[in-house]
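Engineer: here you go, sequence then predicted model.
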Amino acid sequence: MAAPSSLPFDPVEEAARKWSARWDDADAMAVATSIMRVQQLLLGRIEAALRPLQLTFARYEALVLLCFSRNGSLPMSKMGQRLMVHPTSITNIVDRLQAQQFIRREPHPTDRRTTLVAITDAGREVTERATEALVGVRFALEALDPEQMKSLYDLLRDVRLHAGDFPAEDAARTWPNAFHNAE
C-alpha cells in the first residue's frame, strides 16, 4: 500500500550523492536519514491505525506495558524507565489515559510517595482492539518478509547495544520464538 511519491527520485539517494561530493561518510548519513524517514512513515501508519480507538502509539505502548505487568499495575517512575521516556512525558501519557478511563491512579500499598498506574477493564479491551489493528497492518512493515525483519531487527539491535541502550551481557539474548518464521 504505497503512497504516491511527490518526488520523481529518491531524496535520500540524491542527498547521499551530493553529500559524498563534499563530505565523508555519505553511507552513514544515508542510512541514518533512511532510518529517520522510515520512523516517520511507520509512526504515521501506526497512528492512523490507532486513531479510530483514540490512541497514540505512546499511549498504546503504556497500555501494553501494564498488560504485561504481573498485577496490571506499575509505579509511574518504572513505566517511564521501561518506556524510555522523560517523567513529564509519562505524566502526560497517564493523564490522557486516565481521562479516557483506560487506567486509574492508585496509592502504593507500602510506599506513600509512589503512585501506581493500574489498567482498567476498558483499558484491557482497547489494548486488545488496538493490537488487532496494528497486527492487521503488520505494524506498517508489510514490505518485509520474516527473514528481512529478523535481519533488520538484528542490525538495529547492534546500534542500540553500541549506544548503551541495554547491558552488553544481554547481547546474546533474544525473545523466545520472536523470529521463528525466519529460520
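Structural biologist: The structure has been received and is ready for your questions.
Engineer: from here on, contacts and neighbour counts on C-alpha atoms
Structural biologist: Noted.
Engineer: what lies in contact with the longest helix along the chain?
Structural biologist: The longest helix of the chain (DSSP state H) is helix 26-50. For helix 26-50, contacts defined as C-alpha atoms under 8 Å, 6 or more residues apart in numbering pick out 12-13, 15-17, 19-20, 55-57, 130, 133-134, 137, 139-141.
Engineer: which among those residues count as buried?
Structural biologist: Buried residues within the contacts of helix 26-50, defined by neighbour count using 16 or more other C-alpha atoms under 10 Å: 12-13, 16, 19, 55-57, 130, 133-134, 140.
Engineer: now the two most distant members of those residues.
Structural biologist: 19 and 130 (41.0 Å; C-alpha to C-alpha).
Engineer: A further structure is provided below for comparison with the first:
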Amino acid sequence: METELADLVHGVGRRLRRGYGERLGPLGLSPGQARALRVIVESEPPLRMVQLAERLRIVPRSVTPVVDALEEAGLVRREVDPANRRSTLLVVTPGGRELYERVREERRRVAEELFSVLTAEQRDRLRELLGTVDAQSA
C-alpha cells in the first residue's frame, strides 16, 4: 500500500516537473533555476548562498552553478554582505523579478491543468495531507 502511494506521488511529481520544464524552457530557465529564483525573490532580507542551499534542500556546492546561470542571465546579482564582508548576498534584479512573475503564472497554469480533475475540496484536502507529510520530513 505505501509503495503504491509513493509511486503515485512520484508519478504526479514527475508530471509536474515535465510540465514545468515544457513551460519554463521557452523562458530560458530550468525548473531548478526557477525554483531558486522563486526562493531568492521571496526572501527578505537577501539570502546568502548557504541559506539558498538550505531552503532548496541541496548541498551548498550544488547551488553555485544554479546561481551562476541566474547571474549570467541577468536575473540575480551577487553583492558583498555589508554585515560580513566574507559573505555574498543574492539580490534579484528588476529583470529577475519580472521573469519570476511570468514563471509564477506558468507554474500556476501547470498545476491548475494537472489538478483540474479534483474538486476544490479535494485539492484542499490533498494540500493538507501533503503538507503534513512534508512537515514531518523537513
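Structural biologist: Sure thing, it's come through. No experiment lies behind these values; they were computed from the predicted model shown.
Engineer: overall similarity of the pair, as a TM-score.
Structural biologist: Overlay of the two chains. TM-score (TM-score structural alignment, normalised by the length of structure 2): 0.89; 137 aligned residues with a C-alpha RMSD of 1.6 Å.
Engineer: circling back to that earlier point, quick check: of the buried ones among the contacts of helix 26-50 of structure 1, which lies closest to residue 103 of structure 1?
Structural biologist: Nearest to residue 103 of structure 1 among those, with distances taken as C-alpha to C-alpha, is residue 55, at 12.9 Å.
Engineer: from residue 94 of structure 1, how far off is that closest one?
Structural biologist: As judged by C-alpha to C-alpha, to the nearest Å, residue 55 of structure 1 and residue 94 of structure 1 stand 12 Å apart.
Engineer: and what of residue 33 of structure 1?
Structural biologist: Taking C-alpha to C-alpha as the measure, residue 33 of structure 1 falls 32 Å from residue 94 of structure 1.
Engineer: looking at the two, which is more packed in?
Structural biologist: Between residue 33 of structure 1 and residue 94, counted using other C-alpha atoms under 10 Å, the more crowded position is residue 94 (23 against 17).
Engineer: which position in structure 2 pairs with that one?
Structural biologist: In structure 2, the residue paired with residue 94 of structure 1 according to TM-score structural alignment is residue 67.
Engineer: what does residue 136 of structure 1 give?
Structural biologist: Per TM-score structural alignment, residue 136 of structure 1 is aligned with residue 109.
Engineer: can you count the residues close to its match?
Structural biologist: Residue 109 of structure 2: 15 neighbours (other C-alpha under 10 Å).
Engineer: next SSE after the helix or strand hosting it?
Structural biologist: Secondary structure from DSSP states H and E places residue 109 of structure 2 in helix 94-115. Note on helix 94-115 of structure 2: by DSSP H and E, the next helix or strand toward the C-terminus is helix 120-137.
Engineer: residues making contact with that following helix?
Structural biologist: Under C-alpha under 8 Å, 6+ apart, the answer for helix 120-137 of structure 2 is residue 115.
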